[in-house]
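# sequence unavailable; structure follows:
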């Protein structure tokens, strides 16, 4: 398989991986969108229930709440069905919109309780909370009746909590038949008995006990709790659009294919140059190099080739210098041997035992040089075997002195005598 095909194959694999990654990323984004949709649905649910709770808290009744339900349905796009305790239908956004009621979604309803949450003092014992609770029961009865009367009269009612959590009602109208009558004098005995049941409770359990007493004693005037049903059956969930995913995948595949063509052209040019240079190096042209630009893998390959060619050329030059040095080192001692042998043949030098021993030592020295060359060749080939032996340094020095004695005398001349 050619290098171009291998590169294209790798890039096709990359394209498939990129496409899969793009699809996965798109799926994750779509999942995130669905999650955000669910979060938005929860926020809408909280918005609807909070609005209904605020209405019951301020008005003391669920009369005229269908208008609020219709407004919330238009704002959120939700089908809202509100049922009071005892399965009494309070409002249905489908009926309010003039269409037939659709089946509900089957999801559990959301409970809306308009009853105020009592605020207990931050300090003091639970026994000190009993009187404020009795006062809160009295005030809420009067406020709830007053707010319901205002609502029936068509007034705009708003409320804010006081220090105990009881609503303080404000209105734009003050009908003559709507007055906030707060009973004077001693609280009813039933209120006192309901609250005193919490007298012995701990600080942690007393608030819940007093809240139950508050609910029990205001049951007649408190709007009933609501069950809010949202959505319709078989409502289609948000669909994941496949077109963006397909478009992104096709774009990535096309981009990778174009990149494969450009990359193959950019890679093959230096590869061809390396091929020509390698062929020339094999034919003996050790000075051949390849031009290198950039810092990618191909450029690093070219630099490695140039370093290799330089190393081969340097080794060739070192081998030539080594051959010349060896010839020089062997020529001088061989010339000495030749001179002594010719002098012996011509009778100019007597063959004394010392001279013969010296010549023998010189021959052995040349033999050792040759052996050293052989050891060097074995070492370069990685086949050298080492043998450790003991050497007498005195004998080695004496051998060297004897071998070079004649040359030393020839260089310094005969010894001079002094009278």
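Yes, it's here. For clarity, every value in this text was computed on a predicted model and none was experimentally measured.

# can we go C-alpha only for contacts and neighbour counts from here?
OK.

# near residue 307, how many other residues are there?
Using other CA atoms under 10 Å, residue 307 has 13 other residues around it.

# same question, residue 215
Counted with other CA under 10 Å, residues neighbouring residue 215 total 16.

# helix, strand or coil for it?
Under the three-state scheme (DSSP: H, G, I helix; E, B strand; the rest coil), residue 215 adopts helix.

# separation between it and residue 80?
Separation of residue 215 from residue 80 (CA to CA, to the nearest Å) stands at 27 Å.

# how far away is residue 357 from residue 399?
Look at residue 357 and residue 399: by CA to CA, they are 10 Å apart.

# hmm, I was thinking of residue 74
119 Å.

# the two: who's more crowded?
It is residue 399, of residue 74 and residue 399, that has more neighbours when counted by other CA under 10 Å, with 17 against 13.

# how about the nearest residue to that one, chain neighbours excluded?
Once flanking residues are discounted, residue 399 sits nearest to residue 361: 7.3 Å by CA to CA, 6 or more residues apart in numbering.

# this is the other structure I want to compare:
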């Protein structure tokens, strides 16, 4: 009977202690994270978000697109700094200060962005950089009247349309439908260029045409509203990107006098006094402590409940194991968790123990039976000789030697099986021809027919190999009546050499076939060694085949015959 488990080693105590430790760590970590998060929130309360930085960049880029220089940008910089809480500074490409919201503040190590409305050498041109294409008041009023007439025309036909102003001062009509069905034309040429635009477009066209000629590109037609283009002639095509580069480069050269030169933008947070350390009030402290205590209490109760539920089936398993005198007794625990699996494993162990015990008793009985007959014969002949009832002549000596040989054969067989079970069976393996080895064995059995397909090289112990085949042939001859046939067929099947020993004997029933390799098993329990063998030959043959990395299987039909198949790895 096992002793009680000490309380410090109890599963319930360990589970409870682990749960309490986890809860304490969780609560402490949560409180620490909450304090750190709140502290960071206080310290960064006045930090500007990415949206604010984008606002600064967009407004200053718009200023550069609408002014030929940075001379008057100071008020805008100070206003943006007040709105966003950021320190703003603008310098030239050489580092000379243009404007700053705090001239005494040092510049950051790297600029936040470059302010260039023309997009540098290959970037996009800011649409607010319009230069000579900005409409005057008179042209703007005339264009708006044309847009109003077009909107009225479209809406009178049920077409939804709106007017959107672009940086040049024009209004562009946007329709909900791309190609609406109109009963009458509503163009009114509100997108036609005015004289000022025509003059600017004529100046732009010169550099564009020259660039197209230099690159051997076809001529194009430019539209001043959005500077889109189309080919001037029909069925004429060119590299679209090269044409667009010519247009963009010409526009940059034309717009350069109307926009501010490129500048660098520096953004930083103003220096502030350190924020006061985060401190919890008494009420907040009490709330956190109360919540932690409640969580701890719930965790303790849950741990106790789970622990007791875990220990109860374990105690039942322990009691079942303690009550068994020689082997574990089955126990019924209907659970689908690890403990249920443990109970099933214990039940399986009990069943295997019962089968092993039964096999052990059977094997002991069989060994005693096998040894009893030769020992009895030896004792009887020796007793008769001692009493003068028989002469110890050569015939008696021969009989005694035969019985002693039977005993030695049984002991050798049992020794081979013990070595095979323990994995200590000695094998002197080398490459041999299975066909040659089979021919050597079959020579001792004239009635056996051998068919080998090739040399069939295998890595085997030749003595053990011949023992396997000899055991199979002996078994086949024993169970094949006169006039029957025994065949040995050897061949290659994939990576294995397959050897089949077939007979036309009495065969084995389907009920007995699973036990054919059991030790001391005989289909007819009434048969003696002289007619049924010791019952170890097939067991030894299979163990030897498995020791070589192969296997031995059997197939049989009662009244028809049996086939034993040996598979051994071929030698490559």
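Happy to help now that I have it. Treat the numbers as computed from the prediction; the structure is a model and nothing was measured.

# just give the TM-score of the two.
Put the two chains on top of each other and the TM-score (TM-score structural alignment, normalised by the length of structure 1) is 0.47; 303 aligned residues with a CA RMSD of 6.5 Å.

# next structured bit after the helix ranked longest in structure 2?
Longest helix in structure 2 by number of residues (criterion: DSSP state H): helix 338-386. Next along the chain after helix 338-386 of structure 2, taking DSSP states H and E as the criterion, comes helix 394-422.

# who are the packing partners of the helix or strand just after that following helix?
Per DSSP H and E, the first helix or strand lying C-terminal to helix 394-422 of structure 2 is strand 430-433. Here strand 430-433 of structure 2 touches strand 457-460, going by 3 or more CA pairs under 8 Å, 6 or more residues apart in numbering; DSSP states H and E.

# what angle separates the longest helix of structure 2 from helix 394-422?
Per axes from the mean of the first three to the mean of the last three CA atoms, to 10 degrees, the angle that helix 338-386 of structure 2 makes with helix 394-422 is 170 degrees.

# show residues contacting stretch 254-274 of structure 1.
With contacts defined as CA atoms under 8 Å, 6 or more residues apart in numbering, stretch 254-274 of structure 1 is touched by 3, 4, 7, 8, 11, 12, 14, 15, 290, 298, 302, 305.

# report the buried members of these.
4, 7, 8, 11, 12, 15, 290, 298, 302, 305 (16 or more other CA atoms under 10 Å).

# list the helices and strands the lengthiest helix in structure 1 packs on?
Using DSSP H, we find that the single longest helix of structure 1 is helix 3-59. The contact analysis (3+ CA pairs under 8 Å, 6+ apart) places helix 3-59 of structure 1 against helix 65-76, strand 110-112, helix 130-152, strand 157-161, strand 167-171, helix 242-282.

# the same query, at a cut-off of 10 Å, please.
Secondary-structure packing of helix 3-59 of structure 1 (3 or more CA pairs under 10 Å, 6 or more residues apart in numbering; DSSP states H and E): helix 65-76, strand 80-84, strand 110-112, helix 130-152, strand 157-161, strand 167-171, strand 226-230, helix 242-282.

# so can I have a markdown table of the ones you listed showing distance to residue 368 of structure 1?
Listed next are the helices and strands packed on helix 3-59 of structure 1 as a markdown table, based on distance: least, CA to CA, whole Å:
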| stretch | distance to residue 368 of structure 1 |
| --- | --- |
| helix 65-76 | 105 |
| strand 80-84 | 111 |
| strand 110-112 | 107 |
| helix 130-152 | 120 |
| strand 157-161 | 115 |
| strand 167-171 | 118 |
| strand 226-230 | 107 |
| helix 242-282 | 36 |
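
# out of the ones you listed, flag the one nearest residue 208 of structure 1.
helix 130-152 (11.9 Å; CA to CA).

# now the angle from that closest one to strand 167-171?
Between the axes of helix 130-152 of structure 1 and strand 167-171, defined by the same axes, to 10 degrees, the angle is 30 degrees.

# can you list the buried residues in helix 130-152 of structure 1?
Neighbour counts using 16+ other CA under 10 Å place 130, 133-134, 136-151 of helix 130-152 of structure 1 among the buried residues.

# how close does residue 557 of structure 2 sit to residue 16 of structure 2?
Going from residue 557 of structure 2 to residue 16 of structure 2 by CA to CA gives 64 Å.

# so which of the helices and strands packed on helix 3-59 of structure 1 comes closest to residue 336 of structure 1?
With CA to CA, the closest approach to residue 336 of structure 1 among the helices and strands packed on helix 3-59 of structure 1 belongs to helix 242-282: 43.0 Å.
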